[in-house]
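A.B. asks: got a predicted structure plus its sequence, pasted below:
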Amino acid sequence: MRKRDPGSAPQLGDRVPYVFIKKPKNTPAYEKAEDPLYVLDNSVPIDAEHYLHHSLENPLLRIFEPVLGETKAKSVLFKGDHTRVKAVTTSKVGGLFKFTQKRETCMGCKAAMPKGVEGNICPSCKENEIELYLSQKAELDDLRIDFNKLWSQCQRCQKHMQKEVLCSNCDCPIFYRRKKIRSDLVKAENLLAKFGPVDW
């Protein structure tokens, strides 16, 4: 944090919000800790295994052990096919990212777009363009509704409905949700803009 921005880096005795990010095994915890806003802005993957085993496992076992039994609760909850699915986020920072080359993908089949093809839909998905546009528009509308609800909540919290929200309270869960939805909203608007002018 100090390397990125010495002016806003925490000082001795400051309370610092952090999340654990994915790093190689046996990395010390202080090297895995990262600023939540930086993680949101740069799509740095969070270490879900750490949170599962250090934050959720014991409370869930206390709840389910009386019902399922001591040994069965652990095997049912934390082992099996349902634990093998992972969402993979692509980080915008890091060593390998410098060597990657970004290519557009088709919104329908998610295949890499052929060179020389404009837009965001490959020729094989062109017939579904209207459905893809409408689903993207619906997703954008849902994000706008969610963002407006959170924005209104923040306005109520600062007791003024006409002013800009100036909240930077890192302890508030709405703060991070609002930041996340705002970044998702920008991505969704950019995707919708790639359709260009609608002339159906």
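C.D. replies: Nice, thanks for sending it over. Numbering: from 1, shown residues only.

A.B. asks: alpha carbons only for contacts and neighbour counts from here, please
C.D. replies: OK.

A.B. asks: distance from the helix ranked longest in the chain to the middle of the chain?
C.D. replies: Using DSSP state H to define each element, the chain has its longest helix at helix 129-157. Between the mean C-alpha location of helix 129-157 and the chain-wide mean there is a distance of 16 Å, by C-alpha atoms, centre = their mean, to the nearest Å.

A.B. asks: A further structure is provided below for comparison with the first:
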Amino acid sequence: MLLIDRDVAGAQEFVKETISDLLQNKVDMSNLVITKALTKESYDAKQAHVELAARMKKRDAGSAPALGDRVAYVIVKGAGGSKNYEKSEDPIYVLENNIPIDTKYYLDNQLAKPLGRIFEPILGEKKAQSLLTGEHTRSISVAAPTMGGLMKFAKKTQTCMGCKKPLVSTSEKEGAVCENCRPRFGELYQKTLSRVSDLEVRFARLWTQCQRCQGSVHNNVICSSRDCPIFYMRMKAKKDVEDAGKELVRFDNDVAAW
């Protein structure tokens, strides 16, 4: 946009939209994965990928990275004052447990300096810094983790698929809608069904892409390359399909109850 189109305003808007998407957890995890080679088990200073490899070994020694492997990780939210090496986590583990990403880390440590080097000669230091602050940075979304911390004491409550009201009565809590939204049952079911269909199509396309990479569209995908962005897209798409399928089951429970 800057070098070819010379569109300075468009480039600024693109950066603001990207930062906004990052802070609202709309950026695909495959763009946030960092990989480093595990060349030795200890360093003079603690390293994020080495500490993660040690934690993964405690969880499951069979699947943990070994010396010579590349360790893929993302930086997740941690307790106040946590070091970055304490906040590194396996991307698949993060997906499976819905652990919130530390989006501020990526903004401050991965984007801020490169954006400054690109925009400061064009806009000046003050205007370039304004790309990192302002209205587009005020909306922040944090995923609700499914394990660890206070979640061990939390009790999960289903909410209505229409108005998002908690379903607490015995007749409602296993279903999809509350009494007030029951007239919209068909509309909400069709909307959820359409969403499931779209997610299944996305997963099927990613699956086929991986099959082609393997060299056959007739065999199951066995690739687990942690350096490949499609791998994480496929795993995320698979989880999205499973979660959306659970929402459809709630509609079935409603029909059975009636």
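C.D. replies: That came through, no problem. Given the structure is predicted, the values throughout are model-derived calculations rather than measurements.

A.B. asks: thinking again about what came up before, what's the matching range in the second structure for the longest helix of the first structure?
C.D. replies: In the comparison with the second structure, helix 129-157 of the first structure aligns to the range 185-213 (TM-score structural alignment).

A.B. asks: which residue in the second structure aligns with Ser91 of the first structure?
C.D. replies: When the second structure is aligned by TM-score structural alignment, Ser91 of the first structure is paired with Pro145.

A.B. asks: now do its match against Tyr93 of the second structure, distance only.
C.D. replies: From Pro145 of the second structure across to Tyr93 of the second structure, the span is 11 Å (C-alpha to C-alpha, to the nearest Å).

A.B. asks: neighbour count for the two, which is higher?
C.D. replies: The neighbour comparison of Pro145 of the second structure against Tyr93 (other C-alpha atoms under 10 Å) goes to Pro145, with 16 against 12.

A.B. asks: the more buried one sits in which helix or strand?
C.D. replies: Assigned by DSSP states H and E, Pro145 of the second structure falls within no helix or strand.

A.B. asks: returning to what we had before: how close does the longest helix of the first structure sit to the second structure?
C.D. replies: Its aligned residues in the second structure lie a mean 1.0 Å from helix 129-157 of the first structure after superposition (mean C-alpha distance after the TM-score superposition for the first structure).

A.B. asks: number of residues surrounding Asp102 of the second structure?
C.D. replies: Residues near Asp102 of the second structure, counting by other C-alpha under 10 Å, number 20.

A.B. asks: kindly apply the preceding question to Tyr51 of the first structure instead.
C.D. replies: Residues contacting Tyr51 of the first structure under the criterion other C-alpha under 10 Å number 13.

A.B. asks: what is the neighbour count of the aligned partner of Glu89 of the second structure in the first structure?
C.D. replies: Here Glu89 of the second structure is matched to Glu34 in the first structure, going by TM-score structural alignment. Per other C-alpha under 10 Å, the neighbour tally for Glu34 of the first structure reads 18.

A.B. asks: isn't Glu34 of the first structure up against Phe20?
C.D. replies: Yes: between Glu34 of the first structure and Phe20 there is a contact under C-alpha atoms under 8 Å: 6.3 Å.

A.B. asks: before we move on, back to that, for the match of Glu89 of the second structure, give me its contacts.
C.D. replies: 1, 18-21 (C-alpha atoms under 8 Å, 6 or more residues apart in numbering).

A.B. asks: how far is stretch 148-162 of the second structure from where the chain is centred?
C.D. replies: For stretch 148-162 of the second structure, the distance to the chain centre is 19 Å (C-alpha atoms, centre = their mean).
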